[in-house]
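Enquirer: Have a look; sequence and predicted model below, questions after that.
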Amino acid sequence: MLAGLMEIPIMMVHLSLGELQVVCIISKNLSLTTLMNSRYYLPNELNSLTSLQELHISDCYKLESLPECVLQGLSSLRVLKFEYCSTLNSLPEGTTNLICLESLEIFHCDNLILPTTMNKLTSLRQLSITGDDDNLPNGLEGIPSLQNLFLSDFIDLVTLPDWLGTMTSLQTLEIWRCRKLTSLPASFKELKNLHELSIYECPKLVKRCKKETGEDWHKIAHVPKLKLELKSTVEPSFYEKMMSLWKKWTQFQRYHRDDFPFGEFELMIDDLLF
């Protein structure tokens, strides 16, 4: 009856150890998508899910760290995603023991510091990360197998680090909404395997990368497929619009009128409704 279960339903968010032991043998494709909302910690029993391939952790706005033991047993994990965990400040060094991990996604976890040993993730192919800082997170340097990198919303980022040129396996790079980003490092020319570069809503960088005349054109001229746009022309799907509205609502519920200066609370309501 349970052999075909692919996703834990919402009513099973709070699982006991016994339930987890059952779940871990249900399906190798099991995806945890409902570990969310107000958790201070993740259950240690997660490490018994040795067949788990995907783990999504979302809206755990009180979660500050992951115990070392939680990730130790996830030997089959391929996809790890964190989203809207605003107080999450660190991942355990044991994260680098996830030898099957192919994709790591970190969205709107602005206080998160990555382990310094990320280069030990030899199976990691895809990394997607958003931030509101003036630097990329430490720990990204020298990931040998990385092929796809997505960077978004680093609002104070002025330049990309020179070590970007050491990611010699990189094939696609997307940069979104880094509006202060003004230049690419000289080492960018070393990305010989890069075949697609997309830059959206980064006006200063787009100008510098203009074909033939831009100051950084010589750094990207070797890339076969270029998408340089001042404004994204990708229209969000209905699902994406609804998810965005839902995210705004969940964020809004955490606040009280007294938390805001005069007038800002009303502006937040207007943004939510219109």
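Expert: Cool, got the structure.
Enquirer: CA only for contacts and neighbour counts going forward, please
Expert: Fine.
Enquirer: Quick check: Leu197 touching Glu174?
Expert: Yes. The pair Leu197 and Glu174 passes the contact test of C-alpha atoms under 8 Å, sitting 6.0 Å apart.
Enquirer: With adjacent residues omitted, what lies nearest to Ile162?
Expert: That one is not Ile; residue 162 is Asp. Pro185 (5.2 Å; C-alpha to C-alpha, 6 or more residues apart in numbering).
Enquirer: The one you found: neighbour count?
Expert: Each residue near Pro185 was counted by other C-alpha atoms under 10 Å, and the total is 15.
Enquirer: ok, it - contacts?
Expert: For Pro185, the contact set (C-alpha atoms under 8 Å, 6 or more residues apart in numbering) comprises Thr159, Leu160, Pro161, Asp162, Leu164, Gly165.
Enquirer: just the buried members of those?
Expert: Thr159, Leu160, Leu164, Gly165 (16 or more other C-alpha atoms under 10 Å).
Enquirer: need those residues in CSV with secondary structure and distance to His56, can you?
Expert: Formatted as CSV, those follow (DSSP: H, G, I helix; E, B strand; the rest coil; distance: C-alpha to C-alpha, whole Å):
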residue, secondary structure, distance to His56
Thr159, strand, 30
Leu160, coil, 28
Leu164, helix, 27
Gly165, helix, 30
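Enquirer: Which members of those are the farthest-apart pair?
Expert: Longest distance between any two of those is 13.1 Å, between Thr159 and Gly165; criterion C-alpha to C-alpha.
Enquirer: Output the longest helix belonging to the protein.
Expert: Using DSSP state H, we find that the single longest helix of the chain is helix 238-252.
Enquirer: can you pull the buried residues of that one?
Expert: Going by neighbour count (16+ other C-alpha under 10 Å), the buried part of helix 238-252 is Leu245, Lys248.
Enquirer: still on that earlier bit, with the buried ones among the contacts of Pro185 in mind, which one is nearest to Lys227?
Expert: Of all those, the one with the least separation from Lys227 (C-alpha to C-alpha) is Leu160, at 18.0 Å.
Enquirer: Let me see the ranges of the helices in this protein.
Expert: 17-23, 68-72, 203-208, 217-220, 238-252, 264-273.
Enquirer: got TSV for the ones you listed, with distance to Leu124 too?
Expert: Conversion of the helices of the chain to TSV gives the following (distance: least, C-alpha to C-alpha, whole Å):
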stretch	distance to Leu124
helix 17-23	26
helix 68-72	16
helix 203-208	28
helix 217-220	24
helix 238-252	26
helix 264-273	36
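Enquirer: Out of these, which gets nearest to Lys192?
Expert: Of those, nearest to Lys192 by C-alpha to C-alpha is helix 217-220, at 10.0 Å.
Enquirer: try this one side by side with the last:
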Amino acid sequence: MLRFKNTKEWESVLESELWEVEEAEKDLFPTLLLSYYDLSPLVRRCFSYCAIFPKDYKMGKDVLIKLWMAQGYFGETGTRDMEDIGEECCRSLVMRSLFQEDYQKNRYPQETIFEMHDIVHDFAQSLTENECSVMEVNSSEESRFDFPHGRARHLMVILGEGTSIPTSIFSAKDLRSLIVKNSYNQTDRTKLLPILFAQLTCLRSLDLNRYFSFEEIPNDIGNLIHLRYLNLAGNYKLRELPERVSDLFNLQSLILNDCSRLKRLPRGLGNLINLRHLELGRTDDLHFMPRGIGRCTSLRTLSKFVVSSSGDDNVNEEDAASLGELENLNRLQGSLEITKLGKVKDANEAKKAQLDKKKHVKTLILDFGKILDYGKHEERERNDGQVMEAIQPPPNLEELVIKSLRGSSLFPDTTSSSPIIMLSCLRVLEISDCPKLMALPDQLLQATSLEKLYIRDCPFLEQRYFKEGLWGGGEDWHKISHIPNIYLHGRRMHI
């Protein structure tokens, strides 16, 4: 693969200082150098960035690509998504054995994990000339640990028990990446944030995820006008974000997974027209989506959309987005969960959302929510039925999950004026807590791609599709018997 290099490229390889290495490394570094020089300049830059991580660090592919994006490595890409270019960079690094893929899918079932061999990590660090550093803080004395402030651009700080972010890093004015890893559940460090936001204004990436107990984020975060990646996941005491987050016009990724007490997002979130990834996994206290989110048409990831109604406590109708604001978010990919669908009062909003235009969405979760006012059973049943009639699911779905529906039917039937799209890619269908649901659409069950069917807490469905046996069987068992994996009320049906 190196035979296509021209004379000038080979001379560059020959003149590299990396040929003059320590005795213990001289047998390996030259080999790595040849692989390195065979990479494109873009992939070289991405590889060198990985020196920010310590040895044996497990790098999540999606996070890594977002960090590369935040540094502007992919520039103007024309019609190609930056995320796709990042995928190509990862494949190049794996192909040349600079990355090793972690195949422990039981530990990381939903993401691809990379590791670097120790010698590859040493090689990456030798390329960066102190631009990428790892600082381990294990005591208060080490909090004063010094590092090359003038050259430092990318820094990971690993905090030990009872330690804090070293104030010495605040003098690294040109820092572009700051990743803080905290292995212990520690006290509130909100007082450090104003200093950080005032001093490190060149940051493109800021990662403060996991085990921090920030109760609030200061408005000074608006000073970080170059910020493109902000990870606050796991800050379980955080209840809201300051409005000045809406001033971070360059922001591409906002990660808020596991902020379990988060109740609201900034009202001006719709101003973030460059936002590509908004991750809201396991934010069960979130009341609503901010009005104007439909302007974030660059979004690729919107893991959750929370429906609200005018009667909700703590929700100002003027602040809340309607379901119809999904209309123009047609670049969405991966998984989309819509919660509290039972609060939709106008089925036209469900139709306006145009879910059938979300061609890159692979998993759709429709959660109608529990009934809190039992005096409104009939109204809820009627509304749920109308909403389901209005929904047209994305055509390339691989997984469809429906929860707590109070209507009796699922999507328009084949005789309707707008029948359900044939979901020819559907692999998993999960229906739970739908006590009034009478049957599943034949066109869903006829999908030859269907591998798994889960039905739980749906008495009519469980009776209808139960396998024949000593106690008789369901009238429509034959319609699902071709599906390899069938679970009814938590019990697997053996075919």
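Expert: Arrived safely. Only a predicted model underlies this, so the values are computations on that prediction, with no experimental measurement involved.
Enquirer: And the TM-score between them?
Expert: Both chains were compared after superposition, and using TM-score structural alignment, normalised by the length of structure 1 their TM-score is 0.63; 219 aligned residues with a C-alpha RMSD of 3.8 Å.
Enquirer: circling back: looking at the contacts of Pro185 of structure 1, spot the one nearest Gln21 of structure 1.
Expert: Relative to Gln21 of structure 1, the closest of those is Leu164; by C-alpha to C-alpha it sits at 41.9 Å.
Enquirer: Can you find the partner of the closest one in structure 2?
Expert: The pairwise alignment with structure 2 assigns Leu164 of structure 1 to Ile293, based on TM-score structural alignment.
Enquirer: likewise Ser128 of structure 1?
Expert: In structure 2, the position corresponding to Ser128 of structure 1 is occupied by Ile255, as judged by TM-score structural alignment.
Enquirer: my guess is its match contacts Asn231, does it?
Expert: Yes. With contacts counted by C-alpha under 8 Å, Ile255 of structure 2 reaches Asn231, the gap being 4.6 Å.
Enquirer: if I look at the aligned partner of Arg276 of structure 2 in structure 1, how far off is His56 of structure 1?
Expert: For Arg276 of structure 2, the aligned residue in structure 1 is Gln147 (criterion: TM-score structural alignment). Counting by C-alpha to C-alpha, to the nearest Å, the gap from Gln147 of structure 1 to His56 of structure 1 is 21 Å.
Enquirer: These two: which has the busier surroundings?
Expert: The residue with more neighbours, out of Gln147 of structure 1 and His56, is Gln147; 19 against 16, by other C-alpha under 10 Å.
Enquirer: Quick check: closest non-adjacent residue to that one.
Expert: Nearest residue to Gln147 of structure 1, sequence neighbours excluded (C-alpha to C-alpha, 6+ apart): Leu170, at 4.0 Å.
Enquirer: For that neighbour, which residues are in contact?
Expert: The neighbours of Leu170 of structure 1, taking C-alpha under 8 Å, 6+ apart as the test, are Ser145, Leu146, Gln147, Asn148, Leu149, Leu191, Asn193, Leu194.
Enquirer: swap in Leu124 of structure 1?
Expert: Counted by C-alpha under 8 Å, 6+ apart, Leu124 of structure 1 has contacts Cys100, Leu101, Glu102, Ser103, Leu104, Ile143, Ser145, Leu146.
Enquirer: quick one: which two of these are the most distant?
Expert: Across these, no pair lies farther apart than Cys100 and Ile143, at 14.2 Å, counting by C-alpha to C-alpha.
Enquirer: Those two: who's more crowded?
Expert: A count of neighbours by other C-alpha under 10 Å puts Ile143 above the other of Cys100 of structure 1 and Ile143, at 23 against 17.
Enquirer: what about the more buried one, distance to Leu194 of structure 1?
Expert: Taken as C-alpha to C-alpha, the span from Ile143 of structure 1 to Leu194 of structure 1 is 15 Å.
Enquirer: With Glu102 of structure 1 instead?
Expert: 19 Å.
Enquirer: Compare those two and say which one has the larger neighbour count.
Expert: For the pair Glu102 of structure 1 and Leu194, the greater number of neighbours falls to Leu194 (23 against 19), based on other C-alpha under 10 Å.
Enquirer: At which residues are the strands of structure 1 located?
Expert: Under the criterion DSSP state E, strands of structure 1 are mapped to 31-36, 54-58, 79-83, 103-107, 126-130, 148-152, 172-176, 196-200, 225-229.
Enquirer: Tell me which of those strands lies nearest to Asn47 of structure 1.
Expert: Proximity to Asn47 of structure 1 (C-alpha to C-alpha) singles out strand 54-58 among the strands of structure 1, at 11.5 Å.
Enquirer: Would you check the span in structure 2 matched by the closest one?
Expert: The alignment of strand 54-58 of structure 1 onto structure 2 (TM-score structural alignment) spans residues 177-181.
Enquirer: Could you find the closest non-adjacent residue to the equivalent of Ile165 of structure 2 over in structure 1?
Expert: Residue mapping for Ile165 of structure 2 onto structure 1 gives Leu42, with TM-score structural alignment as the criterion. Taking C-alpha to C-alpha, 6+ apart as the measure, Leu42 of structure 1 lies nearest to Leu66, with 6.8 Å between them; neighbours along the chain are not counted.
Enquirer: burial of Lys362 of structure 2, as a residue count?
Expert: Counted with other C-alpha under 10 Å, the burial measure for Lys362 of structure 2 works out to 20 neighbours.
Enquirer: Please apply the same query to Thr34 of structure 1.
Expert: Thr34 of structure 1 is flanked by 19 other residues according to other C-alpha under 10 Å.
Enquirer: residues touching it, list them.
Expert: Thr34 of structure 1 is in contact with Ile8, Pro9, Ile10, Val13, His56, Ile57, Ser58, counting by C-alpha under 8 Å, 6+ apart.
Enquirer: Repeat the analysis, applying 6 Å as the threshold.
Expert: Ile10, Val13 (C-alpha atoms under 6 Å, 6 or more residues apart in numbering).
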